[in-house]
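Visitor: Could you look at this predicted model? Sequence included:
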Amino acid sequence: MTSLTMHYGRTLACASLLLAACGKTPPAPPAAPTTAATTAATTAATAPIEIKVVVVTMFEIGQDSGDVAGEFQLWHERQKLTQRLPFAHHHDLYLNPDTGVLGMVTGMGSVNSATAVMALGLDPRFDLSHAYWLVAGIAGFDPADASLGSAAWAEYLVDADLAHEIDPREMPKDWPTGYFARGTKGPYAQPHPASQGEVFQLNGALANWAFELTRNMTLADSEALQKRRALYQGYPNAQKPPFVLKGDNLAGMTYWHGKLLNDWANEWTRYWTDGKGEFVSSAMEDTGSFQSLVYLSPTGKVDQNRMMVLRTASNYSMQPPGVSAADSLLGEHGEEGYSGLTASVEAAYQVGSKVVDEIVTHWDRYRDRLP
C-alpha cells in the first residue's frame, strides 16, 4: 500500500466521523479504474467450462488412485483428471482442463445416479450443451450372450422396479410370475401400457457408432476368467474370450441372481421393448441417469441424444450348471469378490476410452453434429 493511499484512507475515515456526527452520509471511495484487461479476466473467470465428455461411473473402492480399482480409478489416473471440483453429492468431480473430460462417481442405485446427474446438469460452472455422456460401469451378464470381461453397448434401458408384484406363493397358479406391469391385470398383458419410466431408448445411431468403433478390440483375458467361464457348459457365448457386443441393460435397485430371475429378465426386456431389445447386462443406475437427461434436455443444458451406456461383465447373472443360485451368488461375494472385477474394470476403460479419445481428438467434427 502506498503512503498516498494510506493518507487518503485516514483522511476519509476522519471526514466520515465528522459527517456522521452531523447526520450526513460520507462520500463513497473512488471506484477502481476498469480496463479492458480487467473485464476480460472477470469474464473468463466466470464463463462456464465447456465439457466435451462426461464419464459417469457409479462406485469406487477405497481411494481414487493407487489401490484396488473400482469403476472410476482408471479414468482418474489414465485420463489425467487432476483438477478436483467440489460437488455436493456422493463424490467430488474431477476434470482434465486440457481435454474437457469430466469424471463423476454417482453412488450406487438409481436414486443416487438420478440426483447426481441432475445436479451436474444444473451446475452453472459447466457448459454441457454439447457434451457426450458415457456411462462406463460393471454389471452382471447373461451367460447366454457373453463372457466375463466382455463389454456391451446398450440401446434400450429397461427399469426392473416399476411394476405390480404378488408373492409367487400367492399368485394364480397359471401365472408364470407374480411380477407384472402397472395398469395391467396379469403378466405380460398385451398391449403393454405406455411407458412411464419403464423403458428408454437411447440414440441407436450413436450406440451403433460406438459399437462399430470398438467391436474388433481385443480385451484382456486371464486364467482366472478361463477357469470361471469353463463352468458354464452349454453356454457357448459364456465360454468365449471377452469380446465387444451390443446388448441392453435392465436396471433395478435389487441385486438379483439365478436362472429363474435371469429368464424373467429376458422376458421383461422383450416385453417392454416389443421384442427389439435383448437383455444382456444387469445393473442399478442407468434408467435414473438417463431420466435426468430427459428432463434436462428441453432446457438446452444437455442433449439426451448424446448419452451412451457401456456395461462390462464382472459376473454372470445366474449360476453355472450343477450349482445352486444361492451358492453362486454368495460365492461371488467371498474373499475374492467378483470373479471378473479386474477384467471388467479394465474393459470399461479400454473400450470406453477409445470412444472418448475419438470425440476429444476430433472435437471440431463432433461438437456440433452427432456421429
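Guide: Alright, I've got the coordinates.

Visitor: C-alpha only now, for contacts and for neighbours.
Guide: Will do.

Visitor: separation between the closest residue to Gln350 other than its chain neighbours and Gly100?
Guide: Among residues not flanking Gln350 along the chain, Leu219 sits closest, at 7.9 Å (CA to CA, 6 or more residues apart in numbering). Taking CA to CA, to the nearest Å as the measure, Leu219 falls 27 Å from Gly100.

Visitor: How about Leu74?
Guide: 17 Å.

Visitor: ditto for Ser317
Guide: Applying CA to CA to Ser317 and Gly100 gives a distance of 36 Å.

Visitor: okay, these two: which has more neighbours?
Guide: Between Ser317 and Gly100, counted using other CA atoms under 10 Å, the more crowded position is Ser317 (27 against 17).

Visitor: Contacts only, for the residue nearest to that one when sequence neighbours are not counted.
Guide: In this structure, Ser317 finds its nearest non-sequential neighbour in Gly140, 4.8 Å apart by CA to CA, 6+ apart. Applying CA atoms under 8 Å, 6 or more residues apart in numbering to Gly140 gives the contacts Ser281, Ser282, Ala283, Thr312, Ala313, Ser314, Asn315, Tyr316, Ser317.

Visitor: this is the comparison structure:
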Amino acid sequence: MRLSALGAVVALAFGLAACAAGPQTGSSVTATAPASPMEVKVVVVTMFETGEDTGDKAGEFQRWKERQDLDTVYPAPHMHHDILANPDTGVIGIVTGMGTANAAASVMALGLDPRFDLSRAYWLVAGISGFDPADASLGSVAWARFLVDGDLSHEIDAREKPADWPDGYFPLFSQGPDDPARLEYSLGEAFELNPALVDWAYRLTADMDLPDHPSLAATRDLYVDYPVAQREPFVLVGDQLAAMTFWHGEMLNDWANRWVDYWTRGEGEFVSSAMEDTGTYQSLTYLDAAGKVDKDRVLVLRTASNFTLPPPGVTAADYLRQEQHDSYAGLDAALENAYLVGSKVVQVILDNWDTYREQTPQPAP
C-alpha cells in the first residue's frame, strides 16, 4: 500500500475513534478532525503515568499535562495512551508505555499520525532512571549524548564463561567481549544524538539550582565510597543504557560501564539505566529517513530516582527488593527535576520559535 493511501486509512480510523470517544470530562476536550495537521513545536515523551493523568500521585507525565496545559485530547487507540496537546503553544505530550517495544511502537505510531506535522518538532524524552553513584546523586539530571542498547547480545551463564572474560555477556555476532571487529556494523546498539543540541541544552541548564530534600540526603549519605553520590542534585552530561531487564548491583554496574565504553568507542560514559530510549530513537531514525521528523532535534533527559548498585554493607538482592517502582528513594525529586530542567529547554524553544523553527540552537562559542 502506498504511504498516501495508508495515511488516508489511518486518518479514517482516527476520525472514527474520535467520534466514538465523545467529549472528555473535566478540563480536557477531545480534538475534532483538523482541516490541516497541527504544526508541533515540541513533543514531550514520557514512559509511564501512575493512575490518572491529573489530580493524584504523579508519574512522569502528570506535571507536563498540568503545567503545560495539555488539555486537548487526540484519541490514540493505536498507542499506549492518548495524545494530549496544547494547540496554542504547539506542545504535545505522550506516554509510550514502559519498555523498548512499547516506546518504539508508540513513537512510530505518532510519527505516522496524519493529524500532526512533526517535520520541525523537537523531541524531549523526560524520564526517571537508575544512576551510577560514581557519576551523580539522587535527583540529578543527565543529558545523554549516546544511547546504548543493552539487549542485543550473546549471553552464557557466568559460571561457564572463559576465565579471562569479565562476564558471560558479549555483543551479538562477536567472538567475545571487546571484539573490535564487531564495531564495524550496527544493528542499532548505539546512537549518537546531535552533540551541538545536547551541548546547548546542557549549557542552558547546567547552573540551575535544583531543590534538595532531607530524604535524598538520608540515602546519599549511605554511599560513603562515592563522593559524587553525596552531592546535592545537579545537571550533567551522561549517557543512557537501555535494557529491558531491570538489573542491579556492582557487577552489572561494571558491565554497564564496559558496555557503553565499548559501543561508543571510548567516547561515552555510562550514567543512567532505563529501558526505552534506543527504541524511541530507532523509530525516530526510520521516521527521519521518511521525511516525517528531524532526528537532529532529539534530546534525552534522565533523572536519578535510584542508584544502580547498593550502598556498602547491603546486598544487591536486598536493595533491589527495597527499591521498587513506587518506592525509589529519589522518585519525587527525580520527577520534579525532570520537569524543571526539561521545561526550561521547552520554553526557550517556544520563545524563539521563529529562529528555532528553521535551525537548531547552537551552543555559545
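Guide: Structure received. Keep in mind it's a predicted model, so treat the numbers as computed, not measured.

Visitor: quick one: the helices in structure 2?
Guide: 3-21, 62-67, 100-111, 195-205, 214-220, 250-263, 277-289, 316-322, 331-351, 353-356 (DSSP state H).

Visitor: Could you export those as TSV, including distance to Phe234 of structure 2 and mean neighbour count?
Guide: Conversion of those to TSV gives the following (distance: least, CA to CA, whole Å; neighbours: other CA atoms under 10 Å):
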stretch	distance to Phe234 of structure 2	mean neighbour count
helix 3-21	42	14
helix 62-67	20	19
helix 100-111	27	21
helix 195-205	10	19
helix 214-220	13	17
helix 250-263	21	19
helix 277-289	22	21
helix 316-322	24	14
helix 331-351	10	20
helix 353-356	27	13
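
Visitor: right, so of those, which gets closest to Asp179 of structure 2?
Guide: In terms of CA to CA, the element of these nearest to Asp179 of structure 2 is helix 250-263, at 9.1 Å.

Visitor: so that closest one corresponds to what in structure 1?
Guide: Helix 250-263 of structure 2 corresponds to residues 259-272 in structure 1, going by TM-score structural alignment.

Visitor: residues making contact with the matching stretch?
Guide: 142, 158, 188, 192, 198-199, 250, 275-279, 317-319, 325.

Visitor: Pull out the buried residues from these.
Guide: Neighbour-count burial (16 or more other CA atoms under 10 Å) is assigned, among the contacts of stretch 259-272 of structure 1, to 142, 158, 188, 192, 198-199, 250, 277-279, 317-319, 325.

Visitor: what lines up against Gln322 of structure 2 once you look at structure 1?
Guide: Aligned partner of Gln322 of structure 2 by TM-score structural alignment: Gly331.

Visitor: swap that for Lys57 of structure 2, please
Guide: In structure 1, Lys57 of structure 2 lands on Val68 (TM-score structural alignment).

Visitor: Give me the spatial nearest neighbour of its match, chain neighbours excluded.
Guide: Per CA to CA, 6+ apart, closest to Val68 of structure 1 is Ile61, 6.4 Å.

Visitor: Name all residues that make contact with that neighbour.
Guide: Per CA under 8 Å, 6+ apart, neighbours of Ile61 of structure 1: Asp67, Val68, Ala69, Gly70.

Visitor: Go through the residues you listed and single out the one with the most neighbours.
Guide: Going by other CA under 10 Å, Gly70 tops the contacts of Ile61 of structure 1 with 24 neighbours.

Visitor: correct me, but that residue touches Gln63?
Guide: No: in this structure, Gly70 of structure 1 is not within contact of Gln63 by CA atoms under 8 Å, at 9.1 Å.

Visitor: and the match of helix 250-263 of structure 2, how far from structure 2 on average?
Guide: Stretch 259-272 of structure 1, aligned to structure 2 and superposed, deviates on average by 0.4 Å (mean CA distance after the TM-score superposition for structure 1).

Visitor: Quick one: the strands in the stretch 151-300 of structure 2, in order.
Guide: 153-155, 169-171, 190-192, 235-237, 239-242, 270-274, 298-307 (DSSP state E, counting those that start in this stretch).

Visitor: Go through those and name the closest to Val73 of structure 2.
Guide: strand 298-307 (23.4 Å).
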